[in-house]
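*Asks:* I'll drop the sequence and a predicted model, then ask my questions.
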Amino acid sequence: MPQLKQRLSRYEIIGYALILAGAIILVWGTIKFNLLHELYADPGDRAGGVFGEYGEFIGGIVGSLWALAGVFLFFATLTYQKREFQLQRHELHKTQKIFQQQHFSTLFISFVNKQNDIIDALIAYDINQSPHSGSNFFVFFQEKVLSSFVQKVRALPVAQRTNEELHSIFREYFTYHFSFYQSSLNPYLSNLSILLRLIQRYRTETQDEGEYYSFITKASFTQSELFLIYHVTKYKLLREFAFIDDTFNVSDELVEEYRDTYLVQQELASV
């Protein structure tokens, strides 16, 4: 019974109350006009105009109450229909969101697989013509930048080892090695940029700030990959990467020891 009351709208309660009031008045009027006595009495003994007065009474009061009850019940029906439409729209939105997520998941997996294929195809050769392929490519690139930086800095006179000069040297060597391997890195960086933009678009369209696609993508990066992505973004070597750190906070994933600021400070401290 309590559940039934909770389901009734105000319009229904008023409508049913009016119907009940009309029924009560109808019974009261029947008694008041002594209608049963008039029905069974002989025609000559009947009071004149009783049925007419009773009809006016029913039509004027009971009829009005029941007509008003019909209006309230009509509004109650509209309220229920509106509620049903809202529920249907909510369910439709949930269905669309699930479909959208399923579609994006398929697209996301295809780009991740493509990204892995691109990484597997990466290859670089050292001075001994030994190959460094796959994830080792990024390790090799990082070592090339760091070794070039350290050798250059330690060949400088101590007086020239300033913070600004060392930052300039690090940027110079990173840019140089990036330019040297850019033709190999372009497919990797382009596909990564598209993947992250797709995630950004999905996040905007679904208004899902807690989506896990960006977390999965960032978790798949090695520190050597982050070394490359972080400094490419910081030095603005690729225009399409300008949004990455602001949107995905990639720099938070890179350990301090591999950042240019830390490396410069280490060399300054070694003087």
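*Replies:* Happy to help now that I have it.
*Asks:* switch to C-alpha atoms for all contacts and neighbour counts from now on
*Replies:* Noted.
*Asks:* What segments of the stretch 101-250 of the chain are helices?
*Replies:* With helices called from DSSP state H, counting those that start in this stretch, the stretch 101-250 of the chain shows them at 135-154, 163-180, 182-206, 213-219, 223-234, 244-248.
*Asks:* How far off centre is the last one?
*Replies:* Same thing as helix 244-248. Shown here is helix 244-248, whose average C-alpha point lies 17 Å from the average C-alpha point of the whole chain (Cα atoms, centre = their mean, to the nearest Å).
*Asks:* just checking, what packs against that helix?
*Replies:* Counting contacts by 3 or more Cα pairs under 8 Å, 6 or more residues apart in numbering; DSSP states H and E, helix 244-248 is packed against no other helix or strand.
*Asks:* C-terminal to it, what's the next element?
*Replies:* helix 260-269 (DSSP states H and E).
*Asks:* tell me the angle that next one makes with helix 223-234.
*Replies:* Relative orientation of helix 260-269 and helix 223-234, computed by axes from the mean of the first three to the mean of the last three Cα atoms, to 10 degrees: 100 degrees.
*Asks:* buried ones in helix 260-269?
*Replies:* Taking 16 or more other Cα atoms under 10 Å as the neighbour-count basis, helix 260-269 is seen to contain the buried residues 260, 263-264, 267.
*Asks:* adding another structure so you can compare the two:
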Amino acid sequence: MGQPLDRHLLRIRQRTQSQLSHGLSPAKHRSLYHDLPDEPLTGSFTIGLLIFIIWAVWPFLLGFLFPWEDINPGTSGDMFGSLTALFSGLAFAGLISTLLMQSRELQLQRDELTQTREVFSVQRFETTLFGLLRLLNDHVASIEVDSTGWVRPGASKEDSRVGRLALEVMAERLPTQFERQTERDNVTGRPKVVGQTQRTLEQIVDSYEKIYRERFEIALGPYFRLLYNIFRLIEEAKLSELEPENRAAKNEYGRIVRAQLSSSEVKLLMFNGASTYGVKFKPWIIKYSLLKHLPSLDRQNCATVCSDFPPQAFGEH
């Protein structure tokens, strides 16, 4: 479990360093330039063309209004003083074009700055997230129980279970939805099963909370708190300025964390979410479909506890 996480961290760092060292990718640059309108250049060209047309038509307009024989040479020469007006108009059009192009460049810089901030924000988020995942995996590796599910560090080698094998033993010791009824055998004097009754959800939760307090809290308490803080980090993160992209990114990171959980962990998480210990965590169990990989056999054997969760918790939208 540690090696895939390390490889994923390496890919994340390489991707982030590439983005920061080379700036935005060419595709990002093209998208930024493509999204900005071409109005500044089009507007400047239109203004210049309009001024040129007025300047070119002006002498002919004067000739139409005033016959050429009525205009003396001095007056006709003054008509071409409009050349000065042409250059003044072109200068004015150039000034407007410059201002519009500067506005466009400022918009590009703002967009690039926004993209850079997002890169740094995602980098900080991923560093914290995978640091918490590493802590979670380290804590799981330190859990040690005996074959009955009691947390007993230093138990004999033959009787101890460590890491996710320990969580598997804990999951096997969870209360079932049926309670056996026994009576003492008159011949052997030993108890024998004579029937079973189905427990209610409240009875199962009460039984779980008792086992949790007596056996599991020392190991599962830090485990569930770490897992809760991982999803709180994801839920509070702002990974994009656009809300649809932000939600999609959160769901993707939620799937990454969900992939780290074994079947035993999913079963333990379900029982904890149904109890009073998991009241705050339960909405995120549902939202991120953390029970999706619960084995079908456990869904059958723990149908009463499963009924406390909507289909979304199992990835059934």
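*Replies:* Happy to help now that I have it. These numbers were taken from a predicted model, which means no experiment stands behind them.
*Asks:* Kindly provide the TM-score of these chains.
*Replies:* Both chains were compared after superposition, and using TM-score structural alignment, normalised by the length of structure 1 their TM-score is 0.71; 239 aligned residues with a Cα RMSD of 3.7 Å.
*Asks:* returning to that earlier point: take the buried residues of helix 260-269 of structure 1 and write them to a markdown table, including distance to Val250 of structure 1.
*Replies:* Formatted as a markdown table, the entries for the buried residues of helix 260-269 of structure 1 read as follows, by distance: Cα to Cα, whole Å:
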| residue | distance to Val250 of structure 1 |
| --- | --- |
| Asp260 | 15 |
| Leu263 | 19 |
| Val264 | 21 |
| Glu267 | 25 |
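*Asks:* before we move on, the earlier item: looking at the helices of the stretch 101-250 of structure 1, which one is packed in the most?
*Replies:* Between the helices of the stretch 101-250 of structure 1, the one whose residues have the most neighbours on average, counting mean count of other Cα atoms under 10 Å, is helix 223-234 (a mean of 20).
*Asks:* In structure 2, point out the residues matching it.
*Replies:* Structural correspondence for helix 223-234 of structure 1: residues 263-274 of structure 2, per TM-score structural alignment.
*Asks:* distance from that stretch to structure 1 after superposition?
*Replies:* In this overlay with structure 1, the average offset of stretch 263-274 of structure 2 from its partner residues is 1.2 Å by mean Cα distance after the TM-score superposition for structure 1.
*Asks:* gap between the one residue sitting closest to the centre of structure 2 and Asn229 of structure 2?
*Replies:* Centroid-nearest residue in structure 2, with Cα atoms, centre = their mean: Lys250, separated by 2.0 Å. From Lys250 of structure 2 across to Asn229 of structure 2, the span is 14 Å (Cα to Cα, to the nearest Å).
*Asks:* same thing with Pro244 of structure 2?
*Replies:* When distance is defined by Cα to Cα, Pro244 of structure 2 is 23 Å away from Asn229 of structure 2.
*Asks:* Repeat that for Pro73 of structure 2.
*Replies:* Here the distance between Pro73 of structure 2 and Asn229 of structure 2 works out to 91 Å (Cα to Cα).
*Asks:* Same check on Gln19 of structure 2?
*Replies:* Separation of Gln19 of structure 2 from Asn229 of structure 2 (Cα to Cα) stands at 28 Å.
*Asks:* Next: Leu62 of structure 2.
*Replies:* 82 Å.
*Asks:* Equivalent analysis for Thr176 of structure 2, please.
*Replies:* The separation that Thr176 of structure 2 has from Asn229 of structure 2, given Cα to Cα, amounts to 29 Å.
*Asks:* Ok, Arg134 of structure 2 next?
*Replies:* Distance, Arg134 of structure 2 to Asn229 of structure 2, using Cα to Cα: 13 Å.
*Asks:* The buried residues of helix 260-269 of structure 1: which two are farthest apart?
*Replies:* Asp260 and Glu267 (10.7 Å; Cα to Cα).
*Asks:* Can you give me the buried ones in stretch 20-30 of structure 1?
*Replies:* Within stretch 20-30 of structure 1, the residues that count as buried by 16+ other Cα under 10 Å are 21-22, 25-26, 29.
*Asks:* again with stretch 92-111 of structure 1
*Replies:* Within stretch 92-111 of structure 1, judged by 16+ other Cα under 10 Å, the buried ones are 104, 108, 111.
*Asks:* Now do the first one against Phe111 of structure 1, distance only.
*Replies:* This means Phe104 of structure 1. Plainly put, Phe104 of structure 1 is 10 Å away from Phe111 of structure 1 if you go by Cα to Cα.
*Asks:* residue contacts, Ser220 of structure 1?
*Replies:* With contacts defined as Cα atoms under 8 Å, 6 or more residues apart in numbering, Ser220 of structure 1 is in contact with no residue.
*Asks:* Same check on Gly2 of structure 2?
*Replies:* For Gly2 of structure 2, the set of contacting residues under the criterion of Cα under 8 Å, 6+ apart consists of 134, 137.
*Asks:* and if we set it to 10 Å?
*Replies:* 8, 133-134, 137-138, 260 (Cα atoms under 10 Å, 6 or more residues apart in numbering).
*Asks:* got it, and Leu226 of structure 1?
*Replies:* Applying Cα under 10 Å, 6+ apart, we find Leu226 of structure 1 in contact with 138, 218, 232, 250-255, 258-259.
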